[in-house]
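*Asks:* Test case, fold it:
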Amino acid sequence: MARSRRFQPVAQHLKRSSILVAWAFLLASCSSTPPKSLVTPLPPVAKQPLVQKPQHNEPVRGVWLATVSRLDWPPVSSVNGDSPASRIQQQQKALTDKLDNLKSLGINTVFFQVKPDGTALWPSRILPWSDMLTGKIGQDPGYDPLQFMLDEAHKRGMKVHAWFNPYRVSTNTRPGTVAALNRTLSLNPASVFVLHRDWIRTAGDRYVLDPGIPEARDWIASIVAEVVSRYPVDGVQFDDYFYAESAGSTLNDNATWRQYGQGFASKADWRRNNTQQLIAQVSRTIKQINPNVEFGVSPAGVWRNRSHDPAGSDTRGAAAYDESFADTRRWVQQGLLDYIAPQLYWPFARDAARYNVLAKWWAEVVKPTQTRLYIGVALYKVGEPSSKEPDWTVKGGVPELKKQLDLNESEPQIDGTILFREDNLNQPQTQDAVRYLRSRWGS
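*Replies:* Below is the predicted model:
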């Protein structure tokens, strides 16, 4: 799966605020209870003037199009084709067919995964070519997939947001993967895996960059800058992989913590600050290059649970603040994002994380800010039997989907819906829902 958490429920502080924060850290470190949220000053103390929320003529009706593991594109069969020409033709036709279908459904924005791991789907001077295109890391596919996507989508009146996974280097740690990464040493550019081996850690059974290393964050910002400066993308989006650990495969950043963690009451606070710095740096970078390019993040749907924080939602799900060390609410408050797209992948009846409870909680978060709110909806669950979420199979999942879209379109603070993910539109179990979407959104 492209984003495992999808399957589970800079601004400067004023001097006085800094003192309060220091006391909050001190108090938190003396208590066994989870740390309370810090009150973040709203936009007047942002590092730079906020870009005013542009008037959108229509709500975002989006879809994520994943390239990691070739989940949505390119077709696996194209990589095993007879010739480069046939591969290119098959990949390009598959993409235009998808765009034609999305257009007919009323989709107006595609969130296209251009950096699925430590490789690129454009001719980068920083990253090697993605093996998703040819089967071999660093092999030129013979065309520019990002430019092709932009040309074809814009031709159809659709917007494209370049979707980046910031820290993932590989999707596994198998010997064959290590060998393939090592073979890039003779390439220009080579993989970060061989160029900066000291930045690489293992977490969640993947190779990842250590978010605590400042140079690694600079490197990520430079990749985003390359795309924004060279391509007419409408937006840039990061997904929910920041500190992406699993129970049996945690990120060992003890050495980095010892080197850079001075002044923080806990490793958790330091980790959240690392993520905060990345978001702030990328936000500034994008706006300096092209203020019209939107920057957004699609985090796990729960910021914090109310049981851990009075400012949190009435939920009992995995929380971005505590699990991936992403203080997503703070980023909204500080004006670092043009939009936030929380993944609300549960039905109205899921007691631990009700869709309506979370959608309304996020609406309140963005209300006093300039940040737009798009809601990520779990198309991948439609039609799939589930003992905990049976609503997805009732009448093909259409009643649940209708309730979610009705709420999104009736809540003034919600500016759009994004479906996860594109290939699920083509599955037999979703066809009742697809027909409903076409009747509701299609022209």
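*Asks:* only C-alpha atoms for contact and neighbour calcs from this point on.
*Replies:* Will do.
*Asks:* Strands of the stretch 101-250 of the chain, residue ranges please.
*Replies:* Ranges of strands in the stretch 101-250 of the chain, per DSSP state E, counting those that start in this stretch, are 109-115, 159-164, 200-203, 206-209, 235-238.
*Asks:* list the helices and strands the last one packs on?
*Replies:* If you count contacts as 3 or more CA pairs under 8 Å, 6 or more residues apart in numbering; DSSP states H and E, strand 235-238 packs onto strand 159-164, strand 294-297.
*Asks:* and the end-to-end length of stretch 201-218?
*Replies:* End-to-end distance for stretch 201-218, by CA to CA, to the nearest Å: 17 Å.
*Asks:* for comparison, sequence B:
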Amino acid sequence: MLIGVTCPGQVSHEYLRNPQTGKYVPYAGKLSGKKVVIPSNYRPSSREMRGIWVATVRNIDFPVHAKAVDFKRNFIRLADNLKAANFNTLIFQIRPSNDAFYPSELNPWSRFVAGREGTGIPGFDPLHFMILETHKRGMEFHAWFNPYRVVGDTVLSKDEYLRTLSSKNFARRFPELVLCVRDGKNNMLLLNPGEPEVKKFILKTVKEVLDNYDVDAIHFDDYFYPYKEIGNADIFTFRKYNKNRLSLADWRRHNVDMIIWNTHRMINRHNSQMTRNVKFGVSPFGIWANRKDHPGGSLTQGLQSYSVQYADTRKWVRNNWLDYIVPQLYWTFETEAAPYAALADWWAGTIRGTKTQLYIGHAAYQPGQSARWRNPSELADQLRYNTRHPEIRGSCFFSYRSVFKPDHKLQRIAMEKIIMEYWKYPAVTP
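*Replies:* Prediction:
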């Protein structure tokens, strides 16, 4: 529910209310009780990013295929759906777990291609086909890499799990370069970001795709160091390679910085040599830092990528290491720890004056999942709020299944308003 606010000579705005209680929505929960002011109407743009993530890990959005004909049929259906809904950017996960959705000299075929790691679809290059079909429909193809993850969740020990991998897998070949982090009763395995050979391997992996495929962008997600505290899991690496005598936290941030910086440099060098315009984008966790812990942080009280994942996303933006950034703002206006309005404003302010494009990542999977997400207009309201900021140049939704194969009615209703009203007409990418 909204109440009008008169702004003579300006775009009409309104106060946002909770549709269940009728109360005004506070800007930042207990940190700021001022009212959220939102444009009365969505102002469509003919030039904005309208993106979607297609997650292949655990086959979330795309199934296993034994035959090329079946893969092609399903992907064409996916691409046609995106085109009909006026999406213009497909972010497809081609490296979900230290593997590949393409024939690679460095990485094994992903188990999420044909059901078994190291086994692809005979005589078929999925990545080449997907890029071709995406471009046929006038959309961009962004190649999504998870740089470090070996497996996100397993009951097996490190040694037991590595034995299940293809003999070609970098993690199996070099187990000493793999970190094992306990998460409850399970284990998470990732390539050790502090190891020089890991850094080289990730860059080689990206370069292989750059050199062989007509991708429009290289895209990293939010998985750097784990979301869980890793204690001293990398203490021996720290002691061996901390030449600048940094603190453990600063050393970890430096490791991630170097992956971002060197990927940026490599892509720029490739573009210059090959006369291309491949972009580099990252989609990090939505909170860089909380203001109470860092003067430059946002009015939030949640997990912080700066100190938990050691991802200094603000630094990357300020140094122009990224062509675009898509912070994952997977919360509502009324989420106490991470209120949407405060975060959207923080990111718009952070991007201002830089060369980095800002798109917002939205949670299409969230409507109906909790009491906080009962408002069917939540996502549409977020897009309306975005139009307050010229710095916000588009939106991206996680993920394909929730948009086109919703689990329940509320998910469907939430996206219908955006697709059928806000995105009624096509837009080109910025």
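*Asks:* about what we covered before: figure out which of the strands of the stretch 101-250 of structure 1 is closest to N254 of structure 1.
*Replies:* strand 200-203 (11.1 Å; CA to CA).
*Asks:* which helices and strands sit right next to that closest one?
*Replies:* By 3+ CA pairs under 8 Å, 6+ apart, strand 200-203 of structure 1 packs against strand 206-209.
*Asks:* Which stretch of structure 2 lines up against the strand it packs on?
*Replies:* Alignment note (TM-score structural alignment): strand 206-209 of structure 1 is matched to residues 188-191 of structure 2.
*Asks:* Check the mean deviation of the matching stretch from structure 1.
*Replies:* By mean CA distance after the TM-score superposition for structure 1, the fitted stretch 188-191 of structure 2 averages 1.1 Å away from its aligned residues in structure 1.
*Asks:* Which residue ranges of the stretch 301-443 of structure 1 form helices?
*Replies:* Along the stretch 301-443 of structure 1, counting by DSSP state H, counting those that start in this stretch, helices occupy 320-323, 328-333, 355-366, 398-410, 431-441.
*Asks:* Redo these as a markdown table? Include distance to K155 of structure 1 and mean neighbour count.
*Replies:* Shown next, in a markdown table, are the helices of the stretch 301-443 of structure 1 (distance: least, CA to CA, whole Å; neighbours: other CA atoms under 10 Å):
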| stretch | distance to K155 of structure 1 | mean neighbour count |
| --- | --- | --- |
| helix 320-323 | 37 | 21 |
| helix 328-333 | 32 | 23 |
| helix 355-366 | 32 | 19 |
| helix 398-410 | 27 | 17 |
| helix 431-441 | 19 | 17 |
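*Asks:* Identify whichever of the ones you listed lies nearest to S313 of structure 1.
*Replies:* Using CA to CA, the helices of the stretch 301-443 of structure 1 put helix 355-366 closest to S313 of structure 1, at 6.3 Å.
*Asks:* Under the alignment, what does G302 of structure 2 map to in structure 1?
*Replies:* By TM-score structural alignment, G302 of structure 2 lines up with G317.
*Asks:* just checking, its match touches R350?
*Replies:* No: taking CA atoms under 8 Å as the definition, G317 of structure 1 is not a contact partner of R350, at 10.6 Å.
*Asks:* Check the gap between E334 of structure 2 and D159 of structure 2 for me.
*Replies:* Counting by CA to CA, the gap from E334 of structure 2 to D159 of structure 2 is 44 Å.
*Asks:* neighbour count winner among the two?
*Replies:* E334 (19 against 11; other CA atoms under 10 Å).
*Asks:* any idea how far P406 of structure 2 is from the more buried one?
*Replies:* 23 Å.
*Asks:* With Q301 of structure 2 instead?
*Replies:* 30 Å.
*Asks:* same thing with I230 of structure 2?
*Replies:* 35 Å.
*Asks:* Repeat that for V178 of structure 2.
*Replies:* 36 Å.
*Asks:* ok, and the closest non-adjacent residue to the corresponding residue of structure 1 for W316 of structure 2?
*Replies:* Matched by TM-score structural alignment, W316 of structure 2 corresponds to W331 in structure 1. Nearest non-adjacent residue to W331 of structure 1, counting by CA to CA, 6 or more residues apart in numbering: L337, 6.6 Å away.
*Asks:* List the contacts of the one you found.
*Replies:* S283, E294, F295, G296, V297, W331, T371 (CA atoms under 8 Å, 6 or more residues apart in numbering).
*Asks:* Quick check: the farthest pair among those?
*Replies:* The farthest-apart pair in the contacts of L337 of structure 1, when distances are taken by CA to CA, is E294 and W331, at 14.3 Å.
*Asks:* rewinding a little: mind checking which of the helices and strands packed on strand 235-238 of structure 1 is nearest A153 of structure 1?
*Replies:* Closest among those, once you apply CA to CA, is strand 159-164, at 6.5 Å.
*Asks:* picking up where we left off before, select, out of the helices of the stretch 301-443 of structure 1, the one closest to R16 of structure 1.
*Replies:* Nearest of the helices of the stretch 301-443 of structure 1 (CA to CA): helix 328-333, 17.8 Å.
*Asks:* helices and strands around the closest one, which ones?
*Replies:* helix 355-366.
*Asks:* how far does the helix it packs on sit from the chain's center?
*Replies:* 19 Å (CA atoms, centre = their mean, to the nearest Å).
*Asks:* counterpart of it in structure 2, which residues?
*Replies:* The aligned range for helix 355-366 of structure 1 is 340-351, by TM-score structural alignment.
*Asks:* That stretch vs structure 1 - mean distance after superposition?
*Replies:* So stretch 340-351 of structure 2 averages 0.8 Å relative to structure 1 (mean CA distance after the TM-score superposition for structure 1).
*Asks:* Touching that stretch from outside, list them.
*Replies:* Applying CA under 8 Å, 6+ apart, the external contacts of stretch 340-351 of structure 2 come out as 27-28, 36, 286-287, 297-300, 314, 317-318, 329, 331-334, 357-358, 360, 382, 385-386, 389, 391-392.
*Asks:* Please apply the same query to stretch 123-139 of structure 1.
*Replies:* Against stretch 123-139 of structure 1 from outside (CA under 8 Å, 6+ apart): 67-70, 74, 79, 118-122, 140-141, 144, 180-181, 184, 187-192, 223, 226.
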